[in-house]
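Student: could you look at this predicted model? Sequence included:
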Amino acid sequence: MSPSTAPLPADERIPFLTVTNWVRSAAVCGFRIEPFFLEMGLDLARLHPTEATVSVEEIQLLMARCVAEARRQDPQLHFPQVLGETFAFEYLADVETFITTSPTLRAASPALDWISALVNPHMALKLQEHGQQARLMLSFTREDATPGTTWHFAEAVFVTFCKFARLMLGEPAQTGQLSFQHAQPEGAPPLRNALDLPVLYGQPVNAILFERALLDRPLRGALPSLHQAAGQRVAEQLSRQREQQQPAASRPDPHSLTAQIESRLLRTPALLGEGIEALAADLGLHPRTLQRRLREEGQQHSGIVNQIRHQLAVDWLKHSHDSVEDIAERLGFADRRSFSQAFQRWQGVSPSEFRRQGNP
């Protein structure tokens, strides 16, 4: 059965930073996308990618129209593949700089979280490692997301990933495998022909499997100073974005449970690594009661812990002489590596580099 395209509820909007990529891909496929934009109500005369947003329903319908029109132009044209192959970070220049100047693919991995936050907050990219294998897994976090409504985007994302991996490694990966949750689209040219990788459909997850050693292979395009500077700029951009998205009315009331937890964790950082049960006991609450009250305030235990860890990590790296290992332990991380990975996501640089740069 071919994947279907059922529209999702138009109850929230997502960034449309990639608008020029859609325009270019449509042109490659031989059609003008402007009529489709007009149907969506986009004012092209005033449209600016850094400010444009679309609803989930609109982007789903736009993709369906583009897939059908590309096929009408040429049965061998597959719009998700073209969108992935022609993708460029035109309005995310710092993200592209961070990726393409990375010393290794592993060092570029914080961009996975950034891309989700900046392009589609309902898309989650997770790097997993086991034995000699690694896999990049893609999931869509909306409750109503199904393989039938997200398959086009899954294909485009992995085509883009393969494009940049080839660019950075200087050669195609010799081994690997793509898996998709959806059925193979009827009539579409096989992605295997474009990616030179085995492609499996109807699998439990959307993922690309590859040799773990590739994560740490030195890259010829490495430029450490550019890489670190770009990472910091992206981290600052995301911080500003979060502040703008949180209106004053939604910030924690000083008497709220969220504020109490933040205060308790700042005073007793040992609680950061002890789980929700220990925190609940410290507050005199049952863990389920704590979770329920946090949900009522629109918060999660893990989110508050990450926020406090970030705040304390920056403060201690700036103002203490504690080693990175000691700070990782005080913040409740399993080891230095897991702390460094988290800090890289937060700040765009490693803890050691952050300290070397003499932050403030």
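Tutor: Structure received.
Student: for the rest of this, base every contact and every neighbour count on C-alpha atoms.
Tutor: Noted.
Student: neighbours around S352, how many?
Tutor: S352: 12 surrounding residues under other CA atoms under 10 Å.
Student: alongside the first one, take a look at this:
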Amino acid sequence: MPHSERTTSSSWALAIVQALELSGLDGRALFVELGVDPGLLNDPDARIAQDQMTRLWQLAVERSGDPAIGLNMAQVIRPAHFNVVGFALMSSRTLKDGFARIVRYQRLIGEAADLALEVHPDCYRLVMSIHGDRLPAPAQSHDAAMAYALAFCRWMTGRVLMPLEAHFAYPAPAELSAYQALFGCPLVFGAPSYSLSFSRSMMEEPLATGNETLAQLHDQLAADYLMRFERDRVTHQARQVLCRLLPQGEPKREAVASALRMSTRTLQRRLQDENTSYQALLDETRRELALQYLGQRQLTLLEIAYLLGFADPSNFFRAFKRWFGIPPGQYRERQLARRPMVNNEEDR
């Protein structure tokens, strides 16, 4: 069945283009090279295919030779990059409230991202997961999101705030200076997820720009926009639920329908309207997550099988061979053979 592709807002894509320009690249020219109309960047309501954004990052790294180029996003802060959500953020009472709004309206910025704001006894943790579409999300997209989130905190407070920790799911790069200069905190590589941890006092401190009346007005605008946007995007919402439920075992369609507050029959009909089915969506989600997990060297094949909801690892091996024609172990070996080993990686 046809695949319902994920998209990124043109406002966020414009921020990426501006970040690439800091490294001397012509982002609009790269879009042309990828077959994307750069004129879309001037239309705040336009959407750009997520896979095209992935290819943009890949081409940018190739041309610049800088795998940390995503960190440039910290230097291009503008509320408009968040579309209508940016104005709601500006009027938030605290950074905690602002992050909660980003989580709530994230799909307007980019459908490929899952965000969660975790509350811990000593901190708040913003956990990020960018799933990509047919192509696995590049490390640079995570770097960009984390860099932008931190820079926005600093812009909102007018202070050079430091996270408690920054976690990255990929192995430590050979050169860490750009990460150390930007984040200024302990860096953890090879982590289970991408996240930034902030002190509770920092997140709960009132902001000078906070305005509850304006925040509610902007919330209404963002909610209306989100309602129009999501009217035909049940596929994306169901995929997000699957990503959350898969580590607990293969999700039943009844559980997904319940999470989306609709009947199983309604879910089936809405997915059919978007040219897919529950089984096809489950298969696609497992397929793309498998590629991302195989890129994380600290995960064993057994762990990946369980993260994908397979009770029997042999079912994962059979499914992977059906998807890609080779066993997952062989696929990982080929991918690792193409990627140079970073310094001291073999010691971890």
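Tutor: Cool, the structure landed. The shown structure was predicted, so the numbers you read here are calculated from the model rather than taken from an experiment.
Student: and the TM-score between these chains?
Tutor: Superposed pair, TM-score by TM-score structural alignment, normalised by the length of structure 2: 0.62. Supporting alignment: 246 aligned residues with a CA RMSD of 3.2 Å.
Student: mind giving me the packing neighbours of the helix or strand where T258 of structure 1 lies?
Tutor: Per DSSP states H and E: T258 of structure 1 is located in helix 257-267. On a contact count with 3 or more CA pairs under 8 Å, 6 or more residues apart in numbering; DSSP states H and E, helix 257-267 of structure 1 meets helix 287-296, helix 301-319.
Student: give me every residue that touches L178 of structure 1.
Tutor: Contacts for L178 of structure 1 (CA atoms under 8 Å, 6 or more residues apart in numbering) come out as 197-200, 206-209.
Student: of those, which is the nearest to F161 of structure 1?
Tutor: Of all those, F161 of structure 1 sits closest to I208, with 9.3 Å by CA to CA.
Student: nearest residue to the aligned partner of that closest one in structure 2 in space, ignoring adjacent ones along the chain?
Tutor: Residue pairing (TM-score structural alignment): I208 of structure 1 is matched to L196 of structure 2. Of all residues not flanking L196 of structure 2 in the chain, A166 sits nearest, at 4.7 Å (CA to CA, 6 or more residues apart in numbering).
Student: picking up where we left off before, quick check on the contacts of L178 of structure 1: which are buried?
Tutor: 197, 199-200, 206-209 (16 or more other CA atoms under 10 Å).
Student: picking up where we left off before, deepest-packed of the helices and strands packed on helix 257-267 of structure 1, please.
Tutor: helix 301-319 (a mean of 17; mean count of other CA atoms under 10 Å).
Student: quick one, strands of structure 2?
Tutor: Assigned by DSSP state E, structure 2 shows strands spanning 7-9, 47-49, 113-119, 123-130, 165-167, 187-188, 194-199.
Student: and the helix holding T258 of structure 1, how far out from the chain's middle?
Tutor: 28 Å (CA atoms, centre = their mean, to the nearest Å).
Student: relative to helix 287-296, how tilted is that helix?
Tutor: If you take axes from the mean of the first three to the mean of the last three CA atoms, to 10 degrees, helix 257-267 of structure 1 sits at 120 degrees to helix 287-296.
Student: what comes up buried for helix 257-267 of structure 1?
Tutor: Going by 16+ other CA under 10 Å, helix 257-267 of structure 1 has these buried residues: 257-258, 261-262, 264-266.
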